[in-house]
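> With the sequence up front, the predicted model follows.
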Amino acid sequence: MRVLIWILLILALAIGVSLIVGSNEGYVLIVRPPYRLELSLNLLLILVILAFASLHLILRFINYARELPANVRNYRENRRIRKGHAALLEALHALGQGRYQLAQKAASKALDLGEDPSLTALLAARASHKLKQKSQRDYYLAEAERLAPEADVARLLLNAELLLDDRLYSQALAVLKKIEKLEARFAPAMRLELKVQLRLNNWEQVLVLLQQLEKYDGMESWQAREIRHQAHQHLLLRHGSDLNALMAYWKKVPEEDRLNGRVALMGAEAFIKLGAGNQAQEVLEMSLTKQWNSELAAKLGDCHSTNPHKQLQQAEHWLLSHEGDANLLLSLGKMCIRLSLWGKAQSYLEASISVAPSAEAHLTLARLLESRGESDAANRHYRLSVEFCRAE
């Protein structure tokens, strides 16, 4: 529609000009003695228009020639930028697809084209690391430091991650310390340090890092809880040879963690191993009161309490609501043996075997029967115990 309007306007203008020119009989006389020049007015108007158009074109050409070098430079710069962006996108896609050779090549090309070195050099370094080209990886990391010194945190974070992947833990920690100086309490760096400390089994430092990460919302709470429980289990095992050290550490464990089944089990086993039956009983009872755990119930029978009657009474109270728990029945059998309640002990052990037979239940019952002179029955349970051990 727009083109049609312009065509109509040009045609109307042409028709108007032709009508005016056709009816114009005027002339122009130019006298400069001894010369005399006479022109028609129409021709003069045409010459003036042509002269103006020629001058305009000449001036445009001069201006174009003057700006040509700058235009060429701008064109080349824009083309370089477009190629750099395209190479960067290609590197990102290739890295995401696991095509590391292509990613390295594209990132290197983007770097040569002047694309953001804080990104392209690090992409090339990561791709080189995946290709196990360590010299190339170190070269690109050095290039990132040289070309983009302001992006130190990103470069150091990647460097630490790659060192961790190579199991160079001390070097990774040294790099992470540099990040801490640049940006304290940086969650990605703390999460990476957490991985390093886990690999090094530095469980005390793991707990410190978890506390910091939870404080600054740097980790999901469930994930932090799982790692914290794991750390407590290892530290309980580490203190398991010294009762005083074990008790001191157990007091430092937050109540929420002490009630966890896995932590409570490890703590109880450590106290049982050191002959601290009362402490083991307390640990188990606290956790079982919060939430029933059959594995913890199995340990009740191994706790040599100084008040065995109270211990038996508490276990029988739990039996009212967990009568089908084979592990609790086994523990009750062991408690009754310590109290010389032979008939009751045999009943509990046989009930445990009827619910879920196990090597330990058969072995405990076999020893009880042997002590009472029932050799044939004892031998039968000894054989069953061995069979269950082999099966397990």
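The structure has been received and is ready for your questions.
> alpha carbons only for contacts and neighbour counts from here, please
Noted.
> quick one: buried residues of stretch 337-351?
Residues of stretch 337-351 classed as buried: 337, 342, 345-351 (neighbour count, 16 or more other Cα atoms under 10 Å).
> Same list (the residues you listed) but as TSV, adding secondary structure.
Formatted as TSV, these follow (DSSP: H, G, I helix; E, B strand; the rest coil):
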residue	secondary structure
I337	helix
W342	helix
A345	helix
Q346	helix
S347	helix
Y348	helix
L349	helix
E350	helix
A351	helix
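> now what about the helix or strand containing A189, what contacts it?
Per DSSP states H and E, A189 falls inside helix 187-200. The contact list for helix 187-200, computed with Cα atoms under 8 Å, 6 or more residues apart in numbering, reads 157, 160-161, 164, 169, 172-173, 176, 179-180, 203, 205-206, 209-210, 213, 216, 218-219.
> Out of the residues you listed, which end up buried?
For the contacts of helix 187-200, buried by 16+ other Cα under 10 Å: 157, 160-161, 164, 169, 172-173, 176, 179, 203, 206, 209-210, 213, 218-219.
> Of the residues you listed, which belong to helices?
Taking DSSP state H as the definition of helices, these contribute 157, 160-161, 164, 169, 172-173, 176, 179, 203, 206, 209-210, 213.
> Mind picking the one among those residues that's closest to A248?
W203 (16.3 Å; Cα to Cα).
> Test my guess that the closest one contacts A231.
Yes. If you go by Cα atoms under 8 Å, W203 and A231 touch, sitting 5.3 Å apart.
> Below is structure B, check it against A:
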Amino acid sequence: FIVALGLLLMFVAALWLLIYFIFLPKNLLKNFTSNRSRKSFAKGLLALSEGKWKNAEKLLLTSTKNSPTPELGYMAAARAAIAQNKIEQAFSYLDEAENSTDNPLTVDLTRCELWIKTGKNKQAINLLNRILKSYPNNPRALHLLTQATQNAGHWQRLEEILPKVQRLEVMQEHKVKQLTQHSIVEQLNQAQSASELQSIWKRLNKKQKLELNTIQAFAENGLKLGIYDEVAKVAEQTLNKNFNTDLLEIWARLPVENHEKIKIGEKWLKKQPENAQLLKILGKLCLENKLWGKAKGYLEKSLNLEPSAQTFKLMARYFDTQGESENALEAYRQAEGTSNQLIVIDNNKVIDKTPEQDN
């Protein structure tokens, strides 16, 4: 019995050794090819970082053979292909990557990134929105969506995601604030109807309504869409507290009764007596109301402070109304060259209205 047991044990041991030696070369080969795959992947990434796109693509494709994570090689190869403008090939590699993994999230994010790089922003937005339904706090998806929505001009969607972008610190706070402000301004600029513009303005918070760029966008588009009373109210409230010549120019174009405009403008002039733009606008309003003396005074002072083609043309209009054709021609001539002085011919005597220079 003991002899039989010994023979049995020897047989089992021999069988185990036989199996071991049969499979040993395969294991060694597997380890060898796996090491080659890792080395090819590392060399491919290095070539990619150095801008050697063709070599990188070749090495990265080689690394996918016998790799435990071939999807990584395919995704990196897709980047190398994009760099060579091989668009179809790049997305073919991404398809291979997706077929090589059970979790396509990383592949989908890479696909979106490459879509954005190749101008397919709407496709990227659609996929990123689907990703964020399953992974609502994914930082890379949020970052890519901020890029795609900017590129595609989807300003409302951009504004919607920015609070989460800030909360998760996907982007620096000052950048989030800039993008928020920009998205609001673009929505105001692009509103197609008075009701749409009013709706956007209504949902803004108090702080946002105090931003000058926001106010100007609302006023400019509101003027085009005909909500004159609202634009006048917002513009005048702002100009009373924070005078701005760009907003003043928008306000000046409002079809409001000129006597009321002159009254409001002269109130501002008490606080802004040296503002050439305001003086020019008051001069224009007075011209339209046939207040000749006031018109001349405001326009001359504006020219003394800041000569401009527009103001010279208004001065020429004034001279035309007074029958002073030579003076009008001289003003028109200077409007073309925007001279720094106004030479007025009065009863055959030349009057030089050169602006005073600081000593």
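Ah, there it is. Treat the numbers as computed from the prediction; the structure is a model and nothing was measured.
> returning to that earlier point: could you dump the ones in helices among the buried ones among the contacts of helix 187-200 of the first structure to TSV with distance to A86 of the first structure?
Formatted as TSV, those follow (distance: Cα to Cα, whole Å):
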residue	distance to A86 of the first structure
L157	26
A160	29
E161	27
L164	31
Y169	37
A172	33
L173	36
L176	33
I179	32
W203	46
V206	43
L209	41
L210	41
L213	38
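> Specify which member of those residues is nearest to E387 of the first structure.
Nearest to E387 of the first structure among those, with distances taken as Cα to Cα, is W203, at 39.4 Å.
> how about Q136 of the first structure, what does it touch?
125, 128.
> tell me which element it falls in.
helix 134-147.
> Check the mean deviation of that helix from the second structure.
Helix 134-147 of the first structure differs from its equivalent in the second structure by a mean of 2.4 Å after superposition (mean Cα distance after the TM-score superposition for the first structure).
> list the buried ones in stretch 128-144 of the first structure?
128-130, 136-138, 140-144.
> ok now do W16 of the second structure, which residues does it touch?
W16 of the second structure neighbours (Cα under 8 Å, 6+ apart): none.
> average gap between the helix holding A189 of the first structure and the second structure?
Helix 187-200 of the first structure sits 2.9 Å off on average (mean Cα distance after the TM-score superposition for the first structure).
> and the longest helix for the second structure?
Per DSSP H, the second structure has its longest helix at helix 2-49.
> Can you name the element that comes right after that one?
helix 53-63.
> against the first structure, where does that next one fall?
Under TM-score structural alignment, helix 53-63 of the second structure corresponds to residues 100-110 of the first structure.
> Can you tell me what sits against that stretch?
Contacts of stretch 100-110 of the first structure (Cα under 8 Å, 6+ apart): 83-85, 87-88, 90-95, 120-121, 123-125, 127-128, 130-131.
> mind running it again at 6 Å?
Under the contact criterion Cα atoms under 6 Å, 6 or more residues apart in numbering, stretch 100-110 of the first structure has outside partners 84, 87-88, 91, 94-95, 120, 124, 127.
> Over to stretch 285-300 of the first structure?
With contacts defined as Cα under 6 Å, 6+ apart, stretch 285-300 of the first structure is touched by 259, 327-328, 331.
> related to what we said a few turns ago, of the ones in helices among the buried ones among the contacts of helix 187-200 of the first structure, closest to V31 of the first structure?
Using Cα to Cα, these come closest to V31 of the first structure at L157, 88.8 Å.
> So what does that closest one match up with in the second structure?
Checking TM-score structural alignment: L157 of the first structure goes with L109.
> Chain neighbours aside, what residue packs nearest to its match?
Spatial nearest neighbour of L109 of the second structure, excluding adjacent residues (Cα to Cα, 6 or more residues apart in numbering): A141 at 6.7 Å.
> Kindly state which residue of the first structure is aligned to that neighbour.
Under TM-score structural alignment, A141 of the second structure pairs with A189 in the first structure.
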